[in-house]
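Participant: Pasting a predicted model and its sequence here:
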Amino acid sequence: MTGDSLHVARAVDAELRLPPPRAIVFDWDNTLVDTWPVITATMNVTLIAMGHEPWSPAEAKRRIARSLRESFPELFGDRWEDARDVFYAELERGHLERLTPLPGAEAALKHFGARGVPLAVVSNKTARYLHREVAHLGWEHYFTAVFGAGELPRDKPAPDAVFAFLARAGLAPGRDIWFVGDSSVDVEIAHAAGCASVLVWGGEGDMPACATAPAVVVCDCSALSGLGGFDNRGRDT
């Protein structure tokens, strides 16, 4: 998508209104926090250690979406556990120190939390690292549930974690449950769970190719309060 068409998309998105959310599920990496530099560097250390060519930032964004336990056996074959160990060892080297919230992320959490909307995180990041990062930012109190890879039998795009969160919150799936994420896997899980997909895409590179179109595309989380009958000042419209 070109810059001009991106402006059109944003204008269209601003006019769209989803039902007010009964609950919102967020992806973590590159939806609420900026982790692409860390993830790409860690993946490239792993690829080189395993005798593969490193990936460009664009290739990393295109190829990294599924959980490690699902993607590494395909990529590294019988040596995937060795690759996993290299990846985790490198990730331990400063992933918390380099963790940066994305624009509008915490403001969105505060906005919807103040209105009593239950919030959750469902990520393909390995659970122990995800929980450390949420705690490092002091964001635990925003979420009813946080699910990382390996905590349930299936990871994204399977809808298990969304259903577990909704059961905990006493809610049923529906279009008024939003799943907010930056990848095609996030659009897939929203569709599989019977929820509305809100794709976060800032216009860099190609928009993620999705088998099912997202309900709405926003440039970042700061736009969320303008959807579903809420304006950007945080008052119901």
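Facilitator: Yep, it's here. The structure presented is a predicted model; accordingly, all values stated were derived computationally and were not measured.

Participant: CA atoms for contacts and neighbours, from now on please.
Facilitator: OK.

Participant: how about the helices of this structure, start to end?
Facilitator: Per DSSP state H, the chain carries helices over the ranges 3-15, 36-49, 57-63, 68-76, 80-91, 105-114, 127-136, 160-169, 184-193.

Participant: Make a markdown table out of those and add distance to Glu204.
Facilitator: Shown next, in a markdown table, are the helices of the chain (distance: least, C-alpha to C-alpha, whole Å):
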| stretch | distance to Glu204 |
| --- | --- |
| helix 3-15 | 9 |
| helix 36-49 | 13 |
| helix 57-63 | 10 |
| helix 68-76 | 24 |
| helix 80-91 | 25 |
| helix 105-114 | 18 |
| helix 127-136 | 25 |
| helix 160-169 | 28 |
| helix 184-193 | 15 |
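
Participant: So for Gly205, which of those helices sits nearest?
Facilitator: helix 57-63 (7.5 Å; C-alpha to C-alpha).

Participant: Return the set of buried residues in that closest one.
Facilitator: Applying a neighbour-count criterion of 16 or more other C-alpha atoms under 10 Å, one finds Ala60, Lys61, Arg62 buried in helix 57-63.

Participant: next, the one to line up against it:
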Amino acid sequence: MTKPLRKPDAIFFDWDGTLVDSLPALNGYYNHVLAVYSKPAISIEEAKRNIRRSAREVFPEVFGDQADEALNVFYDYVSKTHLEHLEVFVESHDFMAELATLNIQLGIVSNKKHSFLLKEISHLGWDKYLVSNIGAGEAAKDKPEPDPLLLAASKIGLSPEVNEIWYVGDTETDMMAAVAAGFQPIFIEHGLGDRSDCEKHGLAPYFVKDLLQLMELVKKYA
């Protein structure tokens, strides 16, 4: 059962589908690599399923023995194009600016490659808000394991045993990681997943429709 919410000492966010509207770009990245290996393109819906896991998890299933090589092709293409394709949800900038005034530590835990994540945060000018950011490959395991969430918290001297820590994400993978880490799971419904995904896995997070509703929830306890 989900614990009652309290004033958060920190809020960590997923990135793609939570603060960043990145599905069209990610679909393009996957299809670029598939084309290089003469594989059929995938639809937005298929990309939507793949994005829930890191590329280093998905590629062995798709490319088999060529997974490492394909991953290099993927990362090379993303590194050259990801900033020009970066799009945030319309309310994201105002949300981050207002949230930063509430004396709550903020950070990102994403399955996006760590170096790409940091560049995107900097490109948006959000490094002034975000104090602890972890991308794929920084922890021993990526989400849905709790490792990256716990690493992000430990970097700023927090632990779920002592502190109230929220984790906001848009997929059941995010909620699994939050529950496993002992963070408060907050599911935002404007992204890649929906409530039924949580129900299938026996998850019972707090639900918010979008960032505006999330701000109302934060202010209720802040």
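Facilitator: Cool, the structure landed. Computed from a predicted model, the values in this text were never measured in an experiment.

Participant: Overlay them and tell me the TM-score.
Facilitator: Here the TM-score for the pair of chains, by TM-score structural alignment, normalised by the length of the second structure, is 0.87; 216 aligned residues with a C-alpha RMSD of 2.3 Å.

Participant: And the buried residues of helix 57-63 of the first structure, which is closest to Phe72 of the first structure?
Facilitator: Ala60 (13.8 Å).

Participant: Give me the longest strand you can find in the first structure.
Facilitator: Counting residues, the longest strand in the first structure under DSSP state E turns out to be strand 119-126.

Participant: what stretch of the second structure does it fall on?
Facilitator: Mapped onto the second structure using TM-score structural alignment, strand 119-126 of the first structure spans residues 106-113.

Participant: Stretch 41-48 of the second structure maps to which residues in the first structure?
Facilitator: The aligned range for stretch 41-48 of the second structure is 54-61, by TM-score structural alignment.

Participant: what sits up against the matching stretch?
Facilitator: Outside stretch 54-61 of the first structure, the residues that touch it by C-alpha atoms under 8 Å, 6 or more residues apart in numbering are Trp36, Thr40, Met43, Asn44, Val45, Leu47, Ile48, Gly205.

Participant: which two of those residues lie the greatest distance from each other?
Facilitator: Ile48 and Gly205 (24.9 Å).

Participant: ok so, going back, whichever of the contacts of stretch 54-61 of the first structure end up buried, select them in PyMOL.
Facilitator: The following PyMOL line selects those of the contacts of stretch 54-61 of the first structure that are buried, judged by 16+ other C-alpha under 10 Å:
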select buried, resi 36+40+43+44+45+47
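
Participant: would you list the contacts of stretch 54-61 of the first structure in CSV and tack on distance to Asn124 of the first structure?
Facilitator: Converted to CSV, the contacts of stretch 54-61 of the first structure look like this (distance: C-alpha to C-alpha, whole Å):
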residue, distance to Asn124 of the first structure
Trp36, 14
Thr40, 15
Met43, 15
Asn44, 18
Val45, 20
Leu47, 19
Ile48, 23
Gly205, 22
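
Participant: what's the closest of the buried residues of helix 57-63 of the first structure to Val134 of the first structure?
Facilitator: Closest to Val134 of the first structure, out of all of the buried residues of helix 57-63 of the first structure and judged by C-alpha to C-alpha, is Lys61, at 22.0 Å.
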